[in-house]
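[1] below is the structure, and that's it, no one-letter string:
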């Protein structure tokens, strides 16, 4: 390459200088334009994405003139905070600020798409106050991550629906006053009901008709269910009743692009019906007219991340704030649902006597359970006869509460639990040909001998689903035996004769329903040391029993005198919930009181109790050791003082955050205790 001629060099230098000067002028002009405030409402209130309790409030920033049109409430922005660029949401615009000094300008508008609806922003504040948390943590649950490519796509509007009112009223005829509830929804009213469904009820279809009545009145609807299997069932029912492409599903399994696409369709008003899991409770449905939650006692509705909001409470807050109707449904009634009825906040939707008798429930195995040592005979003769008779007419469901093969072992002679010689952990069997091994350290104990009597024989007092399937396969030769548990959960099974062994929550739906349902080891669910043990056991049994077809049979192996099993036999979950609520009222336990737990290291717990300004009526229980070097205290107040407790806990969080003290975990109304 040759050098340029000497006479061309001065010209090239002058051109380069002119280009540099032009760039500098453009940069100064751009900075001047950015520094110039917007002519209208030059102040933006920004909720910064920082999970620090003492910074949980909107901060004022100047809106440059170049961002005046795009920095609208609800959009994502970048701002300068504490020397760093951080994310945030614009939650408002105003003409002036209370801040006396100079306001920092917005760095940039990430996207002109308003993703934080005003009603969701207000809901996040309510939930943060209710659960003593930070709004930033709530908004992480409410607004999905941005997908820039998807954001450029259009959201086509849905076609109007044609509602079949007669079909809806026929579907709800077995639940009183279901027909009146539908008519109120269609008229634009906001009825609130606690719905106890009858066995063998196609509950997704009934929900779909309630949604159709709401949409027919010009409003939107939001349905929350525990898991993806239930979402699929409701999705299918909504497609049948509303027509295709009239609703969206919001689940974590959808993937980031599809989830954001569905979220934008709701946010833009192109779709007004949403069904999903707990995160869908924050969906920004336009003109929300109905919120629905199914099986609100399922622990999947409890958010495992701070500030731990429950889907039921989120939806009830939305119903109150937005004037929407509410429907809490399930095959059983939780104590929270019973409390809503007692306070008059909601009305009861109950099945008729004939609907409750669609399925026959019987209890087998009473002689076995009079002898604790005889629990090894876990499948009585009555159960074998019931399976033999039912298998000729269709599939049979067998529910067993434990996953695995033999999850606990004991000495065959003296019943002493079998322990590992290395770490004293429990021994278990993973298969019919594998030797016993420790569940903690994995050491194989081929030469195990009882430390008490020296006997080498083992028995399994607790059997899992794999061993149950093996036993049933030997007892019913030639019959297909399938398992649905753990990572291998079946969504549906065909109507052909087969035995399906499933753990609670993993029961597949049979085409046409099961001819019989067997509930094994009911004592195991009832033996849980938990405030909700009886309520949870009845919920698990009822969900399985409800999968039977009309005229089907349910056989439970357990103690017939237990109130939970008696409620199942009579199909009276309402009576059981009333009894549980009364007992909890007498003991000053939720839902008639408000509880909060504070968990952390012992020193941090002592500091928290010193800083906590609890209401005068508060009772502090503990601290108690909960393992792994942590302690826990429980703070209890009457329900009427619940908001005061939440305020005190929120102030505790702010003080500890500002002083950078050791973190503690605060959970208001924990689902289990």
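    Received the coordinates, thanks. Nothing here was measured: the structure is a model prediction, and the numbers come from that model.
[2] only C-alpha atoms from now on, for both contacts and neighbour counts.
    Fine.
[3] what about residue 363, helix or strand, and which?
    strand 360-364 (DSSP states H and E).
[4] give the next helix or strand downstream of that strand.
    Downstream of strand 360-364 (by DSSP H and E), the next one is helix 366-369.
[5] so what touches the strand holding residue 363?
    Under the contact criterion Cα atoms under 8 Å, 6 or more residues apart in numbering, strand 360-364 has outside partners 380, 382-383, 551-560, 565, 568-570.
[6] now swap in stretch 269-281 and tell me
    141-142, 155-158, 211, 215, 219-228, 231, 234-235, 246-251, 265-266, 283, 285-286, 288, 300-303, 311, 314-315.
[7] among the residues you listed, name the buried ones.
    When the contacts of stretch 269-281 are checked for burial by 16 or more other Cα atoms under 10 Å, the buried set is 141-142, 155, 158, 211, 215, 219-228, 231, 234-235, 246-251, 265-266, 283, 285-286, 288, 300-303, 311, 314-315.
[8] these in helices, which ones?
    Using DSSP state H, the subset of the buried ones among the contacts of stretch 269-281 located in helices is 141-142, 211, 215, 228, 231, 234-235, 265-266, 311, 314-315.
[9] pasting the second one now:
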């Protein structure tokens, strides 16, 4: 629920009462609206400024001037607000630091959490980080002793958390296809029961209809024989490549020889359509990129949402389904497990407590660590274990790392000229992949049609500044020589895959 906004407002109120200023950074406009309403209710009108892109340039500039002149000493906003010139700063706070919106995609690509940490150290003020989940970086702050944990006891957590169920052995004994089914029997039962008491949330990883197809037997992605592009099903029942447009009348799986296809990831729109047919008397609402709902009433309804777009239900959801968990856990990314748990626990936090009948069904392999952390409602334990494993492997945030990408010739020239620290380790180069639609997967990926490579440069703690200086010097020298091909650098990239 939205109670976290009131907690942040109380922290801001206490800071203002001490005579110092406060700055709160949240992921999106919906979160800003909640904190704005909480601050207005607690402090009254005109005691804080709101800095978001939705406000427009004129209003945002007036608010910025009020903060700069010291007439307003409390600020709440999205990512860009991390640089707000708050007078006599006494508190910097960030909500849900694992959300990708906190990472600036443009150079120098700062992360709001890192900027606020630097401001807290520079201004000698308090730093407050809050979230339903826990990032590895947050766990490292606590493990190092720099920060102290503020977590509820296990008894209190169990009292307010919903019941989380997975597809276990008992379900498999009753329904042998439960593990492979997108909506196993337990999910249907929870939906039917939940609709008797209120709205039911259905989280789907992808928007749209049927973005991808896969072999029904081995689940290998269906690819075009001519260009290796993804194959999708057309309205007429035919198969067509989304890259070259060729029809595939006689597709077969090169891995196992199978001829049957299944939807690899069913989008939110298709899911809403299927649920609407299964429950014809229940209204179905969708929340996603095209239209994000803020709230839904406390009445029986199916709310199909993509991660991060879940509306708040009055009184909480009676139940929630977390579908296609394998799609999020199977991403080739170092943070796949952490991100899946963050999205699941964010949706589950909107469900009523177990004592009030709230139930969450996670359709994913129950033995996986993120799924078990969700069942126990233990995101901190998951983050601590992830941190320990990354320390053994030398991955961030334990080490400092830079990703350098470009066309092979320019990348090789850059690395030859860079005077890296003696303890630097160069990993790669490897090809940089693009999305199936031809768009870059992440900042620093190549434009469509270009072949790029990437190297990762890793240094132990304490050498991060030397690495950054070496890369900056090499890039400046390269630009002074008039290098025509771009080389993109990102220090401590948030996603490594």
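    All right, it came through fine. Only a predicted model underlies this, so the values are computations on that prediction, with no experimental measurement involved.
[10] returning to what we had before: which of the ones in helices among the buried ones among the contacts of stretch 269-281 of the first structure lies closest to residue 478 of the first structure?
    Nearest to residue 478 of the first structure among those is residue 228, at 32.8 Å by Cα to Cα.
[11] who are the contact partners of that closest one?
    If a contact means Cα under 8 Å, 6+ apart, then residue 228 of the first structure has 251, 276, 277 as its contacts.
[12] what are the ranges of the helices in the stretch 401-550 of the first structure?
    Here the stretch 401-550 of the first structure has its helices, by DSSP state H, counting those that start in this stretch, at 465-475, 522-526, 533-545.
[13] can you redo the ones you listed as CSV with distance to residue 486 of the first structure?
    What follows is those, written out as CSV (distance: least, Cα to Cα, whole Å):
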stretch, distance to residue 486 of the first structure
helix 465-475, 10
helix 522-526, 17
helix 533-545, 16
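[14] quick check: which of the ones you listed is buried the most?
    Among the helices of the stretch 401-550 of the first structure, helix 533-545 has the highest mean neighbour count (mean count of other Cα atoms under 10 Å), at a mean of 23.
[15] counterpart of residue 77 of the second structure over in the first structure?
    In the first structure, the residue paired with residue 77 of the second structure is residue 276, using TM-score structural alignment.
[16] its match and residue 262 of the first structure, how far apart?
    11 Å (Cα to Cα, to the nearest Å).
[17] if I look at the two, which residues touch both of them?
    Taking Cα under 8 Å, 6+ apart as the contact rule, residue 276 of the first structure and residue 262 both touch 249, 250.
[18] which one of the two is surrounded by more residues?
    The residue with more neighbours, out of residue 276 of the first structure and residue 262, is residue 276; 26 against 22, by other Cα atoms under 10 Å.
[19] excluding covalently adjacent residues, which one is nearest to the more buried one?
    residue 250 (4.6 Å; Cα to Cα, 6 or more residues apart in numbering).
[20] okay, strands next: where are they in the stretch 451-600 of the first structure?
    Here the stretch 451-600 of the first structure has its strands, by DSSP state E, counting those that start in this stretch, at 458-463, 481-484, 492-493, 499-502, 509-510, 514-519, 548-557, 593-600.
[21] I'd like to know which of those strands is closest to residue 658 of the first structure.
    With Cα to Cα, the closest approach to residue 658 of the first structure among the strands of the stretch 451-600 of the first structure belongs to strand 593-600: 17.8 Å.
[22] mean deviation, that closest one versus the second structure?
    Strand 593-600 of the first structure differs from its equivalent in the second structure by a mean of 0.7 Å after superposition (mean Cα distance after the TM-score superposition for the first structure).
[23] so where is that strand in the second structure?
    Aligned by TM-score structural alignment, strand 593-600 of the first structure falls on residues 399-406 of the second structure.
[24] have a look at how far, on average, the strand holding residue 363 of the first structure is from the second structure.
    Following superposition, strand 360-364 of the first structure is found to deviate from the second structure by 2.8 Å on average (mean Cα distance after the TM-score superposition for the first structure).
[25] residue range for that strand in the second structure?
    Mapped onto the second structure using TM-score structural alignment, strand 360-364 of the first structure covers residues 162-166.
[26] repeat that for stretch 325-332 of the first structure.
    By TM-score structural alignment, stretch 325-332 of the first structure lines up with residues 126-133 in the second structure.
[27] ok, residues contacting the matching stretch?
    Against stretch 126-133 of the second structure from outside (Cα under 8 Å, 6+ apart): 90-97, 116-117, 120, 138, 341-342, 345-346, 349, 379-380.
[28] what does stretch 495-502 of the first structure give?
    Stretch 495-502 of the first structure has contacts (Cα under 8 Å, 6+ apart) with 391-400, 465, 468-469, 479-485, 510-514.
[29] quick check: ChimeraX command selecting the buried ones in the contacts of strand 360-364 of the first structure.
    To isolate the buried ones among these in ChimeraX, judged by 16+ other Cα under 10 Å, type:
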select :383,552,553,554,555,556,557,558,559,560,565,568,569
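[30] longest helix anywhere in the second structure?
    Assignment by DSSP H; longest helix in the second structure turns out to be helix 464-480.
[31] what range in the first structure matches the next helix or strand after that one?
    Next in sequence after helix 464-480 of the second structure, counting helices and strands by DSSP H and E, comes strand 487-491. Here strand 487-491 of the second structure aligns to the first structure at residues 664-668, judged by TM-score structural alignment.
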